[in-house]
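>>> Provided below for reference: sequence and predicted model.
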Amino acid sequence: MALMDTLGIQHYDAFLLACVALALTPGLDTFYILTRSGREGHVVGLAAVLGINTGCIVHTLAAALGISAILMTSALAFSVLKYLGAAYLVWTGVRMLLSRRSAHQPTVTRGQGFAAAFRQGMLTNVLNPKVALFFLALLPQFVSMHAAHPQFGLVVLGLTVIGIGLTWSSALALMGGRVHRLLLAKPRLGQWMDRVCGTILLSFGVKLALQQRS
């Protein structure tokens, strides 16, 4: 308790419940992890998990250092990050829609898939201003700014979000690995999955582009 008081952390039990609810709520991260692990196996899915949570570390540090506050006060900064993220999602979705992979051709090798999944997972997370604003809005509610080291309290809460999210998203990657084995047996399902996933990523990109700062 003394450490919590020093860091200014309050109502940590309620914060844990909020983190669990957040992790279990389906969103872009959930879809992306299931897609990558379903298409390329659980190892690549875990790379996506690591990439997404690396993005969350960036948002945690940005919230602790006050950088995320710029997105809340600057319409220009918010718009730039929003359109970069939307463009990246649209570009990724279009690439999947236009892919001409043969039904019997494997996807990419594990090494290439691991690196690509990590990079894409991190970029889709970092370039989403709504995620940045979420960390900025949620974490300070459970930290007293009058504490001795409130910035460290924000970091501890951010790492808590990441820890819970990492546990759940890793389970999703393992679940997606089961889908991967099914796709190996029925390659044409993989082609349809590419089209469906490309369409959904494209729609996420358009939705992000149309979102307003709140």
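Sure thing, it's come through. Residues are numbered from 1 along each chain as shown.

>>> going forward, measure contacts and count neighbours with C-alpha atoms only.
Will do.

>>> Gly165: what's it in contact with?
With contact taken as Cα atoms under 8 Å, 6 or more residues apart in numbering, Gly165 is in contact with Cys19, Val20, Ala23, Asn53.

>>> who wins for most neighbours among the residues you listed?
Asn53 (25 neighbours; other Cα atoms under 10 Å).

>>> and that residue, how far from Phe118?
Counting by Cα to Cα, to the nearest Å, the gap between Asn53 and Phe118 amounts to 10 Å.

>>> how close does Leu3 get to Phe152?
When distance is defined by Cα to Cα, Leu3 is 11 Å away from Phe152.

>>> go on, Ala132?
According to Cα to Cα, Ala132 and Phe152 sit 18 Å apart.

>>> comparing those two, which residue is more hemmed in?
Higher neighbour count among Ala132 and Phe152: Ala132, with 25 against 19, using other Cα under 10 Å.

>>> distance of the more buried one from Val20?
Distance, Ala132 to Val20, by Cα to Cα: 18 Å.

>>> and for Ala48?
Ala48 sits 20 Å away from Val20, taking Cα to Cα as the criterion.

>>> likewise Cys197?
Distance from Cys197 to Val20, by Cα to Cα: 26 Å.

>>> ditto for Val49
For Val49 relative to Val20 (Cα to Cα), the value is 16 Å.

>>> now do Thr160
Distance of Thr160 to Val20, computed by Cα to Cα: 10 Å.

>>> identify the contacts common to these two.
By Cα under 8 Å, 6+ apart, no residue touches both Thr160 and Val20.

>>> what about the helices in this protein?
Counting by DSSP state H, the chain has these helices, from start to end: 2-7, 12-24, 28-40, 42-65, 69-73, 75-98, 110-126, 129-138, 150-185, 187-210.

>>> next up, a structure to set beside the first:
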Amino acid sequence: MDFITVLSFLGVAVLLTLMPGPDNLFVLAQSISQGKKAGIATALGLCSGLIVHVAAAALGISAIIYQSAIAFAIVKYAGAAYLLYLAWKSFREKESGLTLNDQKSLNYRSLYKKGILMNILNPKVSLFFLALLPQFVDQSMGHVPIQMLVLGVVFMLQAIIIFIVISFFSEKVRNLLLKSPRISKRLNYIQGTLLGIIGLNIAFSGNK
């Protein structure tokens, strides 16, 4: 695996990360509702979860899950249920209102754990790596699992950078929304809606 291959993979990874999907929408939702630090904590959790998926793809575990309809369904519906639960919690708090000082009381460790759990419970991520990583592996060089792990680290690093940028951008939007008391009381509602959409998308997606 040479430098050109890694660079090509990086280009593809950036394009795929920028496409609207569960992870960047989750970061967007957390950043708008709770600020950029919350978004960054969530992003770090999501990217930590990628380690599990990359390792699963490198060791062939993803292929086993993909071949087992029951295993795939269990992971998929568990992930969807978790996101819908988070959406429900947001809707319950939709009238509480938010201020710029709310960020001081946030539990960033909890947000980090949410990011990890949300990512691990999305089997589509494992299948994504299972399909993508082998295309950039040089079979002649051997050590295929190690090559896949290296590519996974590259993907994770660029994802962290992009998610952090999304977090900063989203807080700008948040600050504009907070200038309107009526809208600020609906930020949790916005977050709940986004989480609900992500959860339903995972629940009704297939395994192909």
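Here it is on my side, so go on. Keep in mind the model is a prediction, meaning the values are calculated, not measured.

>>> what is the nearest of the contacts of Gly165 of structure 1 to Val143 of structure 1?
Nearest to Val143 of structure 1 out of the contacts of Gly165 of structure 1 is Cys19 (Cα to Cα; 15.1 Å).

>>> my guess is that closest one contacts Val161. True?
Yes: between Cys19 of structure 1 and Val161 there is a contact at 5.6 Å, judged by Cα atoms under 8 Å.

>>> give the equivalent position in structure 1 for Val150 of structure 2.
In structure 1, Val150 of structure 2 lines up with Val156, judged by TM-score structural alignment.

>>> over to Gly192 of structure 2?
By TM-score structural alignment, Gly192 of structure 2 lines up with Gly198 in structure 1.

>>> next, count neighbours for its match.
Residues near Gly198 of structure 1, counting by other Cα under 10 Å: 24.

>>> list the contacts for it?
By Cα under 8 Å, 6+ apart, the neighbours of Gly198 of structure 1 are Thr92, Gly93, Val94, Arg95, Met96, Leu97.

>>> looking at the residues you listed, state which has the most neighbours.
Of all these, the most densely surrounded is Gly93 (23 neighbours; neighbours counted as other Cα under 10 Å).

>>> most remote residue from structure 2's center?
What lies farthest from the middle of structure 2 is Ser140; by Cα atoms, centre = their mean that is 32.9 Å.

>>> any idea what Thr60 of structure 1 aligns with in structure 2?
Thr60 of structure 1 maps onto Val54 in structure 2, by TM-score structural alignment.

>>> shouldn't its match be in contact with Val150?
No: using Cα under 8 Å, Val54 of structure 2 makes no contact with Val150, being 9.4 Å away.

>>> so for the two, which sits in the more crowded spot?
Taking other Cα under 10 Å, Val54 of structure 2 and Val150 do not tie; Val54 has more neighbours (29 against 16).

>>> now for the more buried one: which residues touch it?
Contacts of Val54 of structure 2 (Cα under 8 Å, 6+ apart): Ser126, Phe129, Met148, Leu149, Gly152.

>>> kindly recompute the last result at 7 Å.
When contacts are counted by Cα atoms under 7 Å, 6 or more residues apart in numbering, Val54 of structure 2 touches Ser126, Phe129, Leu149, Gly152.

>>> again, but for Ala56 of structure 2
Applying Cα under 7 Å, 6+ apart, we find Ala56 of structure 2 in contact with Ser62.

>>> returning to what we had before: ok, now how distant is the residue farthest from the centre of structure 2 from Ile161 of structure 2?
Counting by Cα to Cα - Ser140 of structure 2 and Ile161 of structure 2 are separated by 32 Å.

>>> and for Asp2 of structure 2?
23 Å.

>>> looking at the two, which one has more neighbours?
Per other Cα under 10 Å, whichever of Asp2 of structure 2 and Ile161 has more neighbours is Ile161, with 15 against 9.

>>> show me what that one aligns to in structure 1.
Using TM-score structural alignment, the equivalent of Ile161 of structure 2 in structure 1 is Thr167.

>>> and if you look at Lys113 of structure 2?
Matched to structure 1 by TM-score structural alignment, Lys113 of structure 2 sits across from Arg119.
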